[in-house]
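**Q** Compute the structure for the input listed below.
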Amino acid sequence: MDRRQFLIAGSSLAAAIPFAGPARAQSVAARVGYIPVVGTAPFFVAQGEGWLKQGGIDVAVTVFESGPNMIQALASGTIDVYVAGVAPLAVARSRGIDIRVVASTAIGENVVVSAPSLTRFFTAGTDAAAAFKAFRAANGKAARLATQPAGSVPNTTLQYWLWEVAKVDKSDVEIVPMGIDATQQAILAGAVDGGSVREPALTILQTRNPQIKLVAGGEEVFPGQPGTVVAVSGAFVTKNPQAVQNLVSGLVKAAALIKADPTKAAPHVGAALGKGIVDPELIQKALVSPASRFEIDPRKII
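**A** Predicted coordinates for the structure are as follows:
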């Protein structure tokens, strides 16, 4: 998928979102699938602050290791709400799945990092193509970069940066698809030479090993890069239009809170993403990272 196809996919998914109908007195159960990245923060802040409950939405959440892994759940009707990257939704629509983007949550999330094995080749004045070529010459093999499966936003943006922006020779890089947590662990363990990550992985990686280098930021990787979105099944939107409107309203309030008071927002995000094992200060740092840009208006990714 090239840049034009990527952006067209986002625009078609975000089109014609119907919000109408009377408010519902009873609560609506919403089964939510999400990926463990900071781009999902507005959803968890809205949940933690009680705004979804106040809007008549009772959520049950399930974590997935990547957006493409959620497509089967969408196809089988086992989730109503999708909180992950926009690119896999184009695949879902191509399979006849009625899924509609109702909000963005974050943009410009995906960045490229190098593990220590690759970092030493990114010297001052050395461009990416030359660095990867030098790595291959020194090691006799291509640099291995971890990212999420084909069809995901990280995979799409990484390949766009490698081949279209940095003009890296395809023989100098091997792309290794894996899950979000596995990517972080592989980079830390030195099992790969770098990869495409999002927050909080970027902050965690650089805190645990300062030799892990940010090679390309979000705007360098893919200018205007769309990222995490909230999408809802067509059946759920049709049946519960007011609940969907209340969900979006909660996301708007949550994004404003994250920007105004990340200290207050961080515990909600940490509870969902850190599972009690990530230092709350790391989550707070990730929320204000340059790789965390929260944007709810889906028109901004078209």
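
**Q** drop to CA atoms for contacts and neighbour counts, all remaining ones
**A** Will do.

**Q** for the stretch 101-250 of the chain, what spans make up the strands?
**A** Counting by DSSP state E, counting those that start in this stretch, the stretch 101-250 of the chain has strands at residues 106-107, 111-114, 143-147, 173-177, 194-197, 213-216, 228-233.

**Q** In terms of secondary structure, what does the third one contact?
**A** Read that as strand 143-147. Packed against strand 143-147 by the contact rule (3 or more CA pairs under 8 Å, 6 or more residues apart in numbering; DSSP states H and E) you find helix 128-139, helix 153-159, strand 173-177, helix 180-189, strand 194-197.

**Q** Relative to residue 103, which of the ones you listed is closest?
**A** helix 153-159 (16.3 Å; CA to CA).

**Q** who's in contact with the closest one?
**A** 1-2, 85-88, 110, 112, 147-150, 177, 196-197, 221-222, 225, 227 (CA atoms under 8 Å, 6 or more residues apart in numbering).

**Q** switch the cut-off to 6 Å
**A** 85, 87, 110, 147, 148 (CA atoms under 6 Å, 6 or more residues apart in numbering).

**Q** Now for the first one: which residues touch it?
**A** Meaning residue 85. Counting by CA under 6 Å, 6+ apart, residue 85 has contacts 67, 153, 227, 228, 229.

**Q** what's around the second one, how many residues?
**A** Number of residues near residue 153 (other CA atoms under 10 Å) recorded here: 28.

**Q** Distance-wise, check it relative to residue 87.
**A** Distance, residue 153 to residue 87, by CA to CA, to the nearest Å: 5 Å.

**Q** With residue 68 instead?
**A** 9 Å.

**Q** before we go on, could you also do this sequence so I can check it against the first one:
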Amino acid sequence: MKRIILAAAMALLAAPAWAGDSQPLRIGWVSAMANAPVLIAEKKGFFKEEGLAVELKSFGDGPVIQQAVASGDVDVAYVGAPPVYQWFARGLDSVILAKVNYGQAALVAKASGPIHTLADLKGQRLAGVNRGSGMDVLLRGYILKDVAKLDPETDLQLSQMPAGNMNAALDTGVVDAVFEWEPFISQSVLRGAGRVVFDVNEALPHYPWYVIASTRKVANERPDDIVKLLRAHHKAIAFLSEHPDEADKIIAEAFKLEPVQSADGKVVPAQAIVSEARKRLGWSDAIESADRAFIQRLMDYSQTLGILSQPLKADDVIDTALWARATGEQN
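**A** Alright, predicted model coming up:
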């Protein structure tokens, strides 16, 4: 009996820090450069440092991730705020736990084309991503309606396609402009093929975009694991700021970025694409009062666009208590 007890004790000592009853935390993330903290945390071992086992799965857009959260296939999501509050409105007890980044999006037109301002979009062909996604709400609600004073349904031809297909569609003339995210913006600009017509981060400096979200059920049942995740996330954001060259290399490798050739024939290395992208995005985990106001603005746009059938309040969906426990900060 003593031998059995001793063997069991030794097995516990030899087991990884996350062994036990807790299952790996399944993390879904939109495959966008702005979600780099989740990649950095995995690559640099920050999750392991916190004793947290994770399973990462990338998705093409936020609505698909939130569907996975709703079905229980994913525990935590690195996703835009709109899919989170849209599912909340449908009855899923979603909660935003922390911020991931600010910035990322721009409207890009063909460099040799006629579009130089948002007003030039009238009558043109513009590609965005799936309707109801965060990028779609930002495009139709803010850029087209508020800024350009255009009706997205009648003043131009608005189509949807995956962000990864947009540059090819722009190059071949399938569309005249695209609303996309990084690294696609920088790839187009550095090749000399695209021209940034409207940089959202210039118009709305440090606007929040991706957030870490879950359901309250997961947050209540696994608070310690969520805190470990948020600590690793916090470390990753610090690393992105303090070690930009190494971080840019990790990002370039993770997204399998290839060097691009500029219009003058020079070869631009993959890491320079990430450096260029930093002009339009950055990383932060604290949800400030201005961030809450912006998320409220997105909620209001969603209601105006008919995506939400009822008004919502940002504070009903945001809960930073676990983030404060993880970081020792308040906001």
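
**Q** Can you add distance to residue 186 of structure 1 and give the contacts of residue 85 of structure 1 back as TSV?
**A** Shown next, in TSV, are the contacts of residue 85 of structure 1 (distance: CA to CA, whole Å):
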residue	distance to residue 186 of structure 1
67	19
153	19
227	23
228	23
229	26
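
**Q** and which of the residues you listed is nearest residue 188 of structure 1?
**A** Of those, the one sitting nearest to residue 188 of structure 1 (CA to CA) turns out to be residue 153, at 21.8 Å.

**Q** out of residue 68 and residue 87 of structure 1, which sits in the more crowded spot?
**A** Between residue 68 of structure 1 and residue 87, counting by other CA under 10 Å, residue 87 is the more crowded of the two (29 against 22).

**Q** just checking, what residue in structure 2 corresponds to the more buried one?
**A** In structure 2, the residue matched to residue 87 of structure 1 (TM-score structural alignment) is residue 82.

**Q** Neighbours of residue 26 of structure 1, how many?
**A** 8.

**Q** can I assume it sits in a helix?
**A** No. Assessed with DSSP: H, G, I helix; E, B strand; the rest coil, residue 26 of structure 1 is coil; it does not lie in a helix.

**Q** Check the spacing between it and residue 240 of structure 1 real quick.
**A** 11 Å.

**Q** follow-up on the earlier one: any chance of the strands of the stretch 101-250 of structure 1 in JSON lines, plus distance to residue 95 of structure 1 and mean neighbour count?
**A** Shown next, in JSON lines, are the strands of the stretch 101-250 of structure 1 (distance: least, CA to CA, whole Å; neighbours: other CA atoms under 10 Å):
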{"stretch": "strand 106-107", "distance to residue 95 of structure 1": "26", "mean neighbour count": "27"}
{"stretch": "strand 111-114", "distance to residue 95 of structure 1": "29", "mean neighbour count": "26"}
{"stretch": "strand 143-147", "distance to residue 95 of structure 1": "24", "mean neighbour count": "26"}
{"stretch": "strand 173-177", "distance to residue 95 of structure 1": "22", "mean neighbour count": "18"}
{"stretch": "strand 194-197", "distance to residue 95 of structure 1": "27", "mean neighbour count": "29"}
{"stretch": "strand 213-216", "distance to residue 95 of structure 1": "33", "mean neighbour count": "18"}
{"stretch": "strand 228-233", "distance to residue 95 of structure 1": "14", "mean neighbour count": "26"}
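
**Q** These: which one's closest to residue 258 of structure 1?
**A** Of all these, strand 106-107 comes closest under CA to CA, at 11.8 Å.

**Q** give me the stretch of structure 2 that that closest one matches.
**A** Going by TM-score structural alignment, strand 106-107 of structure 1 sits over residues 101-102 in structure 2.

**Q** ok, average deviation of that stretch from structure 1?
**A** By mean CA distance after the TM-score superposition for structure 1, the fitted stretch 101-102 of structure 2 averages 1.2 Å away from its aligned residues in structure 1.

**Q** How far away from the center of its chain is that stretch?
**A** 8 Å (CA atoms, centre = their mean, to the nearest Å).

**Q** Spit out the contact partners of the most centrally placed residue in structure 2.
**A** The residue lying closest to the centre of structure 2 (CA atoms, centre = their mean) is residue 210, at 3.7 Å. Applying CA under 6 Å, 6+ apart to residue 210 of structure 2 gives the contacts 79, 80, 100, 101.
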